[in-house]
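Engineer: Pasted the sequence and its predicted model underneath.
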Amino acid sequence: MTSRQYNIETIGIVGTGAMGRGIAQIAALAGLKVRLYDTNPAAVGAARDYLADTFAKLTAKGRLDQARSLAALACVSGAAAINELADCDLVIEAIVEKLDVKQALFRELEAIIGEQCVLASNTSSLSITAIAAACSDPSRVVGFHFFNPVPLMKVVEVIDGLRGDPAAGDALMQLARRVGHTPVRAKDMPGFIVNHAGRGMNTEGLRIAGEGVAEFVDIDRIMREQAGFRLGPFELLDLTALDVSHPVMESIYHQFYEEPRFTPSPITGTRLAGGLIGRKTGEGFYRYVDGQQQVPAEAPAPTALPQRVWVSRQHACARDAVLQLVAKTGVALDEGDTPAADSLLIVTPFGLDATTAAVEEGLDARRVVAIDALFPLVGAKRRTLMTTPATSRETRDAAHALFAADGVPVTVIRDSTGFVAQRVVATIVNIGCDIAQRQIASPQDIDLAVTLGLGYPRGPLALGDALGASTILTILRNILKVLGDPRYRPSPWLARRAQLGLSLTQGDAATEHPQ
């Protein structure tokens, strides 16, 4: 196959909904000629009016000067018929997520456009190779996946189909930079990078809720305030809306042939059927009044401190952090190898549940409370405690009072392998590692796509490095040991690099390109 030379100056956009309009906006502002087409002729006029209004508002706010605003609008024209896209250098489809509909469109376009025109799909979940299979020349069909809202989400995935011409993908990488976005390159695999990597947060959050470990709001608080994410899984699901996110979860699960890591939850299917879709309908996992999320207030922490505390010696760093907190309260420390009969017993498991941790150390489960030490305990914004099924109310309240004594909020959850933050973060890291192992994208593009596309504080590989690859590996292996669920099997990428002390962002040394 001989690579063509692609020079993109005129873009056709098929579909003038939110995605089509957003792509048109950034392209016109970059000085590209944009031609809009929609099967509903009125939608084309409405889209151009929307762009005119958007440019005017940006100008009024001082974000866009008048000359550039007028020039950008002048770049946008409508097409009354699809054959008016014949002279475009690139045509992007942003239509319904149905394979047969996209294939039919691409067959129609192929009969119209010139040989140097690239055909791009903004699909979020369908195979680029499958879309391209409808064309007699699949080499110029490329995935060009933007995120909503396009002007604000500054990342775009460029996806090569199996029969794709690399030069076509290269041209879209260059175009993405021209319109002010950061491109990342991916192989044609379900979910590409961002929607693939996003399974960790949502599916694990749903699984934790489904096990009755904690309420939706508590899981969100832990992921925001303890783990440092901008949104928890249920806030995120409300934002994206279940009519969008639930079908994507099911699609990726089935496209990976029921891979346990991506198993959806019946929670979202039931809530979708009940109309609890999210922010846009006023009710999802939260209620929204005038667009404002309604969050229940937390109950005040108990105040009665324990008489004395015994702390497990299983994890030295975690023990030291707990001892610092205990020292500030003035509570006596039980330093015996065998705890006294009236001591509060604190364990710091990684991946194990409180029950297993108590049994392995031969402790009285009625007096055991576990604390999550994956993230720093000193200076924390939130701490998480976990009880065994046998833990007494008095023990639970005493531990709550102890770890909330400095004013830091504490969430107490039911027994769970890996608490909340450990489970979710380890799953995020593990899926990111598997994307790297499958060579769907480079480690650098994986982290870049996730930070820009999902707003995570770090990409999954950098996050694993920050917390320690060996720690993440321990968490996953312990969860797998207790539950026996292959969902938690560690990716070879993670296991090998943890054992060798290598960064998760590092590829195989023998195949890395020299700098």
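Structural biologist: Structure's in. What do you need?
Engineer: Every contact and neighbour count from this point should use C-alpha atoms.
Structural biologist: Noted.
Engineer: And the strands in the stretch 351-500 of the chain?
Structural biologist: 368-371, 383-387, 410-413 (DSSP state E, counting those that start in this stretch).
Engineer: does R230 really touch D220, like I thought?
Structural biologist: No - using C-alpha atoms under 8 Å, R230 is not in contact with D220, being 9.7 Å away.
Engineer: what about these two, which has more around it?
Structural biologist: Between R230 and D220, counting by other C-alpha atoms under 10 Å, D220 is the more crowded of the two (24 against 16).
Engineer: Excluding chain neighbours, give the residue nearest to that one in space.
Structural biologist: G232 (4.0 Å; C-alpha to C-alpha, 6 or more residues apart in numbering).
Engineer: Please tell me how far that neighbour sits from E225.
Structural biologist: 9 Å (C-alpha to C-alpha, to the nearest Å).
Engineer: cool, A398 as well?
Structural biologist: 22 Å.
Engineer: same deal with L70?
Structural biologist: Distance, L70 to E225, by C-alpha to C-alpha: 44 Å.
Engineer: Ok, T59 next?
Structural biologist: Taking C-alpha to C-alpha, one finds T59 at 37 Å from E225.
Engineer: likewise P233?
Structural biologist: Where E225 is concerned, P233 sits at a distance of 13 Å (C-alpha to C-alpha).
Engineer: who's more crowded, these two?
Structural biologist: Regarding P233 and E225, a neighbour count based on other C-alpha under 10 Å identifies P233 as having more, with 26 against 17.
Engineer: So that one sits against G205, correct?
Structural biologist: Yes - if you go by C-alpha under 8 Å, P233 and G205 touch, sitting 5.9 Å apart.
Engineer: picking that back up, what's near enough to touch the residue nearest to D220?
Structural biologist: Contact analysis of G232 by C-alpha atoms under 8 Å, 6 or more residues apart in numbering lists 219-224.
Engineer: and the nearest residue to G269 once chain neighbours are set aside, how many neighbours does it have?
Structural biologist: Excluding its sequence neighbours, the residue lying closest to G269 (C-alpha to C-alpha, 6+ apart) is H246, at 6.9 Å. Using other C-alpha under 10 Å, H246 has 21 neighbouring residues.
Engineer: any idea which element H246 lies in?
Structural biologist: Element membership of H246 [criterion: DSSP states H and E] is helix 242-255.
Engineer: which outside residues touch that helix?
Structural biologist: With C-alpha under 8 Å, 6+ apart as the test, helix 242-255 has contacts from 125, 190-191, 196, 199, 237, 259, 262-264, 268-269, 272, 276-278.
Engineer: residues of that helix that come out buried?
Structural biologist: Under the neighbour-count criterion of 16 or more other C-alpha atoms under 10 Å, helix 242-255 has 242-243, 245-246, 248-253 buried.
Engineer: again with stretch 18-28
Structural biologist: Buried-residue list, stretch 18-28, by 16+ other C-alpha under 10 Å: 19-28.
Engineer: got it, and stretch 124-137?
Structural biologist: Quick answer for stretch 124-137 (16+ other C-alpha under 10 Å): 124-135.
Engineer: and here's the other structure:
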Amino acid sequence: MKRVGVIGGGTMGVGIAYVCAQAGGAVTVVEPDDERAERMRGIIRDTAAGAVKRGKFSSAEADALDRGIERVREISDLAEGFDVIIESVFEDLELKRSVLASAAARNPDLLASNTSALSIDSLAEAVPDPSRFLGMHFFNPVWSLKLVEIVRGDATSEDALETARALAAWMGKESLVVHDVPGFATSRLDLIASLEAMRMLESGVTSAEEIDRAATLAYRHPVGPLRLSDIVGLDVRLDVARALEAAHGSRFAPPKILEQMVAEGKLGVKSGQGFFHWPQ
């Protein structure tokens, strides 16, 4: 049984915990906020119940999945020697560095950051042994999307890469390995499409609904770029756009409609309103 630590019980953390528990792992999630932890537990149970209804697994397996996930409040509450600890907190460089330094002190075999844009080499500065550190970029919803983008830093060892590949396969995922370039591969592809969709909406080409229909019908995307942006969080989109603009130039500049919506607190699913309305 693999022992997995997940730091952060938000949207991505809960998905990572779910797939690891589904694979048979013993999962411990660090989440200091009681309300967020309760919401995490509800999402896990609801998602498992939905899988039972679809015949993906049995009620007994759903119960076992739920029991396989433990919650603690602090990183210091984690035992030492986990197979992997995956950090999944907000996309803030200093916050992630602080979290990773504390996680490294628990001496896991592998330490990973679920970041979609931040430099692995910059994050590695907080880690005593960067040879055992890398990026594992998951996609939302984690239980549905099969890709994990593994990001190797300058100091990442071949052993760490092989361990990460094996962990991804154990979770039922496909993996690809990319170098530590801002935006990696997938974030650049995803963001440029979403920013162009926003510019189309801003200039009055058509409605948000029709733009997303174009993506799903013409290109078989499961979710359109504007709806996906709402799911990711418009504040996250804005932060990533600004970071990639600084690294790669004006083609990643955030549209004014995105800046305005974030300033108004319209963040997508998390606030109930983004490009679409999301009833709580």
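Structural biologist: Noted; the coordinates are in hand. Given the structure is predicted, the values throughout are model-derived calculations rather than measurements.
Engineer: Now the TM-score, please.
Structural biologist: Once superposed, chain against chain, the TM-score is 0.84 (TM-score structural alignment, normalised by the length of structure 2); 278 aligned residues with a C-alpha RMSD of 3.0 Å.
Engineer: The residue mapped onto A171 of structure 1 from structure 2: helix or strand, and which one exactly?
Structural biologist: With TM-score structural alignment defining the correspondence, A171 of structure 1 maps onto T163 in structure 2. Using DSSP H and E, T163 of structure 2 sits within helix 158-170.
Engineer: Give me the mean distance between that helix and structure 1.
Structural biologist: With mean C-alpha distance after the TM-score superposition for structure 1, helix 158-170 of structure 2 departs from structure 1 by a mean of 1.3 Å once superposed.
Engineer: Name the surrounding residues that touch that helix.
Structural biologist: If you take C-alpha under 8 Å, 6+ apart as the criterion, helix 158-170 of structure 2 is touched by 23, 110, 131-134, 136, 148, 150, 152, 174-175.
Engineer: Could you identify which of those residues has the most neighbours?
Structural biologist: For the contacts of helix 158-170 of structure 2, the largest neighbour count, defined by other C-alpha under 10 Å, is 33 neighbours, found at F133.
Engineer: Under the alignment, what does that one map to in structure 1?
Structural biologist: In structure 1, F133 of structure 2 lands on V141 (TM-score structural alignment).
Engineer: Could you pull up the residues touching the nearest residue to that match once chain neighbours are set aside?
Structural biologist: Closest residue to V141 of structure 1 apart from its sequence neighbours, by C-alpha to C-alpha, 6+ apart: L119 at 4.8 Å. Applying C-alpha under 8 Å, 6+ apart, we find L119 of structure 1 in contact with 90-92, 106, 140-142.
Engineer: Next: T59 of structure 1.
Structural biologist: Residues near T59 of structure 1 by C-alpha under 8 Å, 6+ apart: 65-66, 69.
Engineer: now, among those, which is nearest to V311 of structure 1?
Structural biologist: D65 (62.9 Å; C-alpha to C-alpha).
Engineer: What is the burial count for the residue mapped onto the closest one from structure 2?
Structural biologist: In structure 2, the residue paired with D65 of structure 1 is S58, using TM-score structural alignment. Using other C-alpha under 10 Å, S58 of structure 2 has 15 neighbouring residues.
Engineer: mind checking the SS state of C88 of structure 1?
Structural biologist: Put simply, C88 of structure 1 is coil when judged by DSSP: H, G, I helix; E, B strand; the rest coil.
Engineer: just checking, what residue in structure 2 corresponds to it?
Structural biologist: Match for C88 of structure 1 (TM-score structural alignment): F82.
Engineer: mind checking how far the closest residue to its match other than its chain neighbours is from V89 of structure 2?
Structural biologist: Nearest residue to F82 of structure 2 in three dimensions, chain neighbours excluded: P108, at 4.6 Å (C-alpha to C-alpha, 6+ apart). Separation of P108 of structure 2 from V89 of structure 2 (C-alpha to C-alpha) stands at 18 Å.
Engineer: on that earlier part again, near the match of C88 of structure 1, how many residues? Count them for me, please.
Structural biologist: F82 of structure 2 has 20 neighbours, counted by other C-alpha under 10 Å.
Engineer: Ok, the one 10 residues further on next?
Structural biologist: Applying other C-alpha under 10 Å, we find 11 residues neighbouring D92 of structure 2.
Engineer: So what does it match up with in structure 1?
Structural biologist: So, by TM-score structural alignment, D92 of structure 2 is matched to K98.
Engineer: For L105 of structure 1, see how far away its match is.
Structural biologist: In this view, K98 of structure 1 and L105 of structure 1 are 11 Å apart by C-alpha to C-alpha.
Engineer: and what of L231 of structure 1?
Structural biologist: The spacing between L231 of structure 1 and L105 of structure 1, counted by C-alpha to C-alpha, is 37 Å.
Engineer: got a list of what V151 of structure 2 touches?
Structural biologist: 120, 134-137, 177-180, 184.
Engineer: who wins for most neighbours among these?
Structural biologist: Counting by other C-alpha under 10 Å, top hit in those: G135 with 33 neighbours.
Engineer: pretty sure that residue is in a strand, no?
Structural biologist: Yes - counting by three-state DSSP, G135 of structure 2 is located in a strand.
Engineer: surely it meets N114?
Structural biologist: Yes - using C-alpha under 8 Å, G135 of structure 2 is in contact with N114, at 6.0 Å.
Engineer: what about the helix or strand just after the helix holding T163 of structure 2, how far off from structure 1?
Structural biologist: The element immediately downstream of helix 158-170 of structure 2 (helix or strand, assigned by DSSP H and E) is strand 174-179. Here the mean offset of strand 174-179 of structure 2 against structure 1 after fitting is 1.2 Å, by mean C-alpha distance after the TM-score superposition for structure 1.
Engineer: and strand 174-179 of structure 2, how far out from the chain's middle?
Structural biologist: Offset of strand 174-179 of structure 2 from its chain centre (C-alpha atoms, centre = their mean, to the nearest Å): 15 Å.
Engineer: In TSV, list the contacts of V151 of structure 2 along with distance to I44 of structure 2.
Structural biologist: Formatted as TSV, the contacts of V151 of structure 2 follow (distance: C-alpha to C-alpha, whole Å):
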residue	distance to I44 of structure 2
I120	29
L134	26
G135	24
M136	21
H137	20
V177	29
V178	30
H179	33
D180	32
F184	29
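Engineer: Going by distance to G272 of structure 2, which of those wins?
Structural biologist: Of all the contacts of V151 of structure 2, G272 of structure 2 sits closest to H137, with 25.5 Å by C-alpha to C-alpha.
Engineer: Overlap of the contact sets of P233 and G205 of structure 1?
Structural biologist: In contact with both P233 of structure 1 and G205: I219, using C-alpha under 8 Å, 6+ apart.
Engineer: Would you point out which residue is most central in structure 1?
Structural biologist: In structure 1, the C-alpha nearest the mean C-alpha coordinate belongs to G198, at 3.1 Å (C-alpha atoms, centre = their mean).
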